[in-house]
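>>> My questions are about this predicted structure, shown below with the sequence.
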Amino acid sequence: MIIKHTKIKDCIIIEPKTFIDKRGYFFESYNKQLFDLNIGYSVDFVQDNESYSSKNVLRGLHFQKGEHAQAKLVRVVKGEVLDVAVDLRASSETYGAYVSVILSEENKRQLFVPRGFAHGFLVLSDTAIFSYKCDNYYNKNSEGGIIYNDPALNIDWEISEKELIISEKDLELPKFNTIVL
C-alpha cells in the first residue's frame, strides 16, 4: 500500500499495490494492521456502505456530529468520481479547507476521511458504484451537511452547476459558517 499525504493533516490517499497478469488483477483493498500503522492510530470499521449513482450525481456534503461522528475509508468499485473532504475541525490549521481526488475503478485509490470532516462526491463516469467503510454506526439524529456550492469553501466540482443532479435534501443544506458540530 502506498500512502500519499494530502494538504490536510490526517486526510490520506491510499494506493494499493495491484498485481496484473493475463487472468486479470489482484489487490488487497484493506489490511487493518497496515492501515493503522500508516494512519498512526487504530481505526475500527463497523459498517460498510455502497451506493450506485449516474453521471453528474453529486452526493454531499455530509457528516455525522458528536458521539456519532464517523471516519470513512472510501473507494470506487465501478466508474469514476471526484471525491471531496472538507475539514470541519475548528482547532485545525486547515479548518474550512478541502481535499479533492479522483477515485476510480482503474486507479483503485482510496481516501481516508477522518472524523470531523464533511464528505461528498460527484460521479464523472456514466455510472459509479461507491463503497465505504465507517468507524461508527449511522445515526439519523446526528446527520449534518453543508451546501455543495458554499462560496466560503469554493469547491471546484469541475463541471457546470446546471449539469449537476442533486437531491432536494442536499439542495437545502446550510452554509459552512452556520454549522455547529
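The structure has been received and is ready for your questions. Numbering: from 1, shown residues only.
>>> From now on I want contacts and neighbour counts done on CA atoms only, so please keep to that.
Will do.
>>> Roughly how far does residue 63 sit from residue 85?
Counting by CA to CA, to the nearest Å, the separation of residue 63 from residue 85 is 10 Å.
>>> joint contacts of the two?
Common contact partners of residue 63 and residue 85 (CA atoms under 8 Å, 6 or more residues apart in numbering): 117-119.
>>> got the residue ranges for the strands in the chain?
Per DSSP state E, the chain carries strands over the ranges 2-5, 12-15, 19-21, 24-26, 47-54, 58-64, 72-78, 80-87, 98-104, 110-113, 117-123, 127-134, 143-145.
>>> Let's have these in TSV, adding mean neighbour count and distance to residue 36.
Below are the strands of the chain laid out as TSV (neighbours: other CA atoms under 10 Å; distance: least, CA to CA, whole Å):
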stretch	mean neighbour count	distance to residue 36
strand 2-5	13	12
strand 12-15	20	12
strand 19-21	9	23
strand 24-26	9	22
strand 47-54	14	17
strand 58-64	23	22
strand 72-78	22	12
strand 80-87	25	20
strand 98-104	21	21
strand 110-113	24	11
strand 117-123	25	19
strand 127-134	20	14
strand 143-145	18	26
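>>> and the comparison structure, right after this:
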Amino acid sequence: MNIQETKLKGCFILEPRKFEDERGYFFESFNEKTFNDLTGTNTHFVQDNQSYSTKGVIRGLHAQAGAHAQAKLVRVLKGEVIDVAVDARPDSPTFGQHVAVHLSAENNKQLFVPRGFLHGFSVLSEEAVFFYKCDNFYNKESEQGILYNSPELNINVTN
C-alpha cells in the first residue's frame, strides 16, 4: 500500500497495490495492522457506512463533535467524487484549511479523515456509491456542520 500524508497533519491518501491479470484484479482495501503502522495511529474501526448519490449531489460538510467524534476511511465503490476534508481542530496549525481529493472506483484511492475534521464530497459521475469506515459510532445529537460554499473555506467541489 502506498500512503501519502496531505498538507493537513494526520490526513492521508492511501493507494492499495492492485494485482491484475486476465481474470480481473485483487487488492487488499484495508488491513488494520498495516494501516496503523503506516499512519502512526492506533485506529480501530467499529462501523461501516455506504451511501448512494447521483451527479451533482453534495454531501457535507459534517462531523461528529466531542466524545462522538469520528475518524473515517473513505472510498468510492462506483463512480467518482471530489472528496473534501477540512481541519476543524482549533489548536491545529492548519485549522480552517482543506484538501480535495479525486476518489473513484477506477483509481481505488482512499482518504483517511482524522477526528476533528469536517468531511464531505461532491458527485462527479452519473451515480456514485460511497463507502466509509468509522472509528466511533454515529450519534445524531453530536452532528455538526458548515456549508460547503462558505467563503472562508474557498472550496471548489465541481472539478
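Ah, there it is. Everything numeric in this text was worked out from a predicted model, so none of it was measured.
>>> Could you quantify their similarity as a TM-score?
For this chain pair, the superposition-based TM-score is 0.99 by TM-score structural alignment, normalised by the length of structure 2; 159 aligned residues with a CA RMSD of 0.7 Å.
>>> coming back round to it: in a markdown table: the strands of structure 1, plus distance to residue 158 of structure 1.
As requested, those are exported to a markdown table (distance: least, CA to CA, whole Å):
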| stretch | distance to residue 158 of structure 1 |
| --- | --- |
| strand 2-5 | 22 |
| strand 12-15 | 20 |
| strand 19-21 | 31 |
| strand 24-26 | 30 |
| strand 47-54 | 16 |
| strand 58-64 | 12 |
| strand 72-78 | 18 |
| strand 80-87 | 9 |
| strand 98-104 | 11 |
| strand 110-113 | 19 |
| strand 117-123 | 9 |
| strand 127-134 | 17 |
| strand 143-145 | 21 |
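>>> who wins for proximity to residue 159 of structure 1 among those strands?
Comparison of these against residue 159 of structure 1 by CA to CA identifies strand 117-123 as nearest, at 9.4 Å.
>>> what's the mean gap between that closest one and the aligned bit of structure 2?
Strand 117-123 of structure 1, aligned to structure 2 and superposed, deviates on average by 0.3 Å (mean CA distance after the TM-score superposition for structure 1).
>>> Need the residues that contact that strand.
Contact with strand 117-123 of structure 1 is made by 53-63, 79-89, 113, 145-146, 157, as judged by CA under 8 Å, 6+ apart.
>>> and if you look at stretch 96-114 of structure 2?
Residues contacting stretch 96-114 of structure 2 (CA under 8 Å, 6+ apart): 6-8, 10-16, 70-88, 119, 153, 155, 157.
>>> make it 7 Å
10-15, 71-88, 153 (CA atoms under 7 Å, 6 or more residues apart in numbering).
>>> residue at max distance from the center of structure 2?
Most distant from the centre of structure 2: residue 22, at 31.0 Å, with distances by CA atoms, centre = their mean.
>>> Contacts only, for the residue nearest to residue 49 of structure 2 when sequence neighbours are not counted.
Once flanking residues are discounted, residue 49 of structure 2 sits nearest to residue 132: 5.3 Å by CA to CA, 6 or more residues apart in numbering. Applying CA under 7 Å, 6+ apart, we find residue 132 of structure 2 in contact with 48-50, 72-75.
>>> which of those does structure 1 keep?
Counting by both residues aligned by TM-score structural alignment, their matches' CA atoms under 7 Å, the contacts of residue 132 of structure 2 that remain in contact in structure 1 are 48-50, 72-75.
>>> Tell me roughly how far whichever helix in structure 1 runs longest lies from structure 2 on average.
Ranked by residue count under DSSP state H, the longest helix found in structure 1 is helix 32-39. Overlaying structure 2 shows helix 32-39 of structure 1 at a mean distance of 0.6 Å from the equivalent residues (mean CA distance after the TM-score superposition for structure 1).
>>> And for residue 95 of structure 2, the neighbour number?
15 (other CA atoms under 10 Å).
>>> Look up how far residue 149 of structure 2 lies from the residue farthest from the centre of structure 2.
Computed as CA to CA, the residue 22 of structure 2 to residue 149 of structure 2 distance reads 44 Å.
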